[in-house]
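A.B. asks: predicted model and sequence follow; I will ask about them next.
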Amino acid sequence: MNLLDRVTRRIIEALQRDGRQSAQQLADGVGMSPTPVWRRVKELEQSGTILRYVALMDREKLGLAICVFAHVSLVRHTDGAVEDFERLALACPEIMECASITGEADYMIKVVVPDMKAYDRFLQERLFKLKGVSSIRTNVVLRDVKYETALPLPP
């Protein structure tokens, strides 16, 4: 399937705006009948292009007032440091995102917690306990200027 064909692109854009649309609503939006639209959505799911459907939440309304981006550096000569850190990142619900990066740090993580005491507890009980962690630089989010989940589609 060519992801760049006009109809599939419009289906993807519509689903990124609202993943709860029915096949009929999608079909109305792209100018096709529901059955072929439903088939294209199924192809996108089966190919792994659509990873999953989620509901986006307002973290502050859920009591998660603090969001930080932390740059984590590892001690490279420590056996298993990478595996231990990545296992921790996958297991911690506070870590919303984790990326292996270039530059001064090895990883950047996005962490959400109720308050600074909870972040300190997270650091003390989780990250600082890993033998391979050499440093953590934290940047606290003051306010979200842009929060987008829809991927920009190539032309």
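C.D. replies: Arrived safely, thanks for sending.
A.B. asks: can we go C-alpha only for contacts and neighbour counts from here?
C.D. replies: Will do.
A.B. asks: this structure: helices as residue ranges?
C.D. replies: Along the chain, counting by DSSP state H, helices occupy 6-17, 23-30, 34-46, 81-91, 116-122.
A.B. asks: among the ones you listed, which is nearest K110?
C.D. replies: helix 81-91 (10.1 Å; C-alpha to C-alpha).
A.B. asks: comparison target below:
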Amino acid sequence: MQNSRTSLDATDIALLDAVQRDGQATAQQLGETLHLSPSQAGRRRQRLEEAGVIQGYRARLDPDKLGLDVQAFVQVQLARHGAKEGTDFARLLRVRPEIVSAWTMTGEADYLLRVYCPDLAALNRLIHEVLLAHPVVARVHSQIVMDQPKADAPLPIG
């Protein structure tokens, strides 16, 4: 297996830390943080974007203010594991907006889904009318999030 890791120096790591915390930081602000000129900071950021280390920038929205009051993690076990079944289930994951992220897993569950729904009835419909109704799904186990004592954090890059 080929190592795809990008070589980073201490300034690159500091820049990545800064943009993880504020993706809208200007070259001027990054330069001040990194003790570089704005043009140097901008070139470093551009190099990391072109290398694919920085994949993009997103706004972080408050699900409560959007009426998404139920967050859950849903484990899905498939009945069969062929290429067609995997492709069909992956297609379902892509078209359901309430499924915000999905991982394939080792262990008993094949997939772990993170979902946001407006209420428990919507979560129930997703589980029973969408996931369990899919022909390849054998079992679903859901866990409703009560609280999130640690928010999604920047990656540990230092």
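C.D. replies: In hand now; what should we look at? Everything numeric in this text was worked out from a predicted model, so none of it was measured.
A.B. asks: list the TM-score for the superposed pair.
C.D. replies: Once superposed, chain against chain, the TM-score is 0.93 (TM-score structural alignment, normalised by the length of the first structure); 153 aligned residues with a C-alpha RMSD of 1.4 Å.
A.B. asks: dump the helices of the first structure to TSV, plus distance to T102 of the first structure.
C.D. replies: What follows is the helices of the first structure, written out as TSV (distance: least, C-alpha to C-alpha, whole Å):
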stretch	distance to T102 of the first structure
helix 6-17	29
helix 23-30	40
helix 34-46	31
helix 81-91	14
helix 116-122	24
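A.B. asks: could you export the ones you listed as JSON lines, including mean neighbour count?
C.D. replies: What follows is the helices of the first structure, written out as JSON lines (neighbours: other C-alpha atoms under 10 Å):
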{"stretch": "helix 6-17", "mean neighbour count": "17"}
{"stretch": "helix 23-30", "mean neighbour count": "17"}
{"stretch": "helix 34-46", "mean neighbour count": "15"}
{"stretch": "helix 81-91", "mean neighbour count": "15"}
{"stretch": "helix 116-122", "mean neighbour count": "14"}
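A.B. asks: nearest to P155 of the first structure, out of those helices?
C.D. replies: helix 6-17 (9.6 Å).
A.B. asks: what's the matching range in the second structure for that closest one?
C.D. replies: The aligned range for helix 6-17 of the first structure in the second structure is 10-21, by TM-score structural alignment.
A.B. asks: list the contacts for the residue positioned nearest the centre of the second structure?
C.D. replies: A centroid search over the second structure (C-alpha atoms, centre = their mean) returns S101, at 5.5 Å, as the residue closest to the centre. Residues near S101 of the second structure by C-alpha atoms under 8 Å, 6 or more residues apart in numbering: 113-115.
A.B. asks: gap between the corresponding residue of the second structure for R143 of the first structure and Q71 of the second structure?
C.D. replies: Under the alignment (TM-score structural alignment), R143 of the first structure pairs with D147 of the second structure. Computed as C-alpha to C-alpha, to the nearest Å, the D147 of the second structure to Q71 of the second structure distance reads 9 Å.
A.B. asks: try L123 of the second structure
C.D. replies: 9 Å.
A.B. asks: please apply the same query to L132 of the second structure.
C.D. replies: Taking C-alpha to C-alpha, one finds L132 of the second structure at 19 Å from Q71 of the second structure.
A.B. asks: between those two, which has more neighbouring residues?
C.D. replies: Q71 (23 against 17; other C-alpha atoms under 10 Å).
A.B. asks: contacts only, for the equivalent of P34 of the first structure over in the second structure.
C.D. replies: Using TM-score structural alignment as the criterion, P34 of the first structure maps onto P38 of the second structure. When contacts are counted by C-alpha under 8 Å, 6+ apart, P38 of the second structure touches 27-32.
A.B. asks: what do you get if the cut-off is 6 Å, keeping everything else the same?
C.D. replies: 27-28, 31 (C-alpha atoms under 6 Å, 6 or more residues apart in numbering).
A.B. asks: closest to L8 of the second structure out of those residues?
C.D. replies: G31 (17.3 Å).
A.B. asks: nearest spatial neighbour of that closest one, skipping sequence neighbours?
C.D. replies: Leaving aside its sequence neighbours, G31 of the second structure sits nearest to P38 (C-alpha to C-alpha, 6 or more residues apart in numbering; 4.7 Å).
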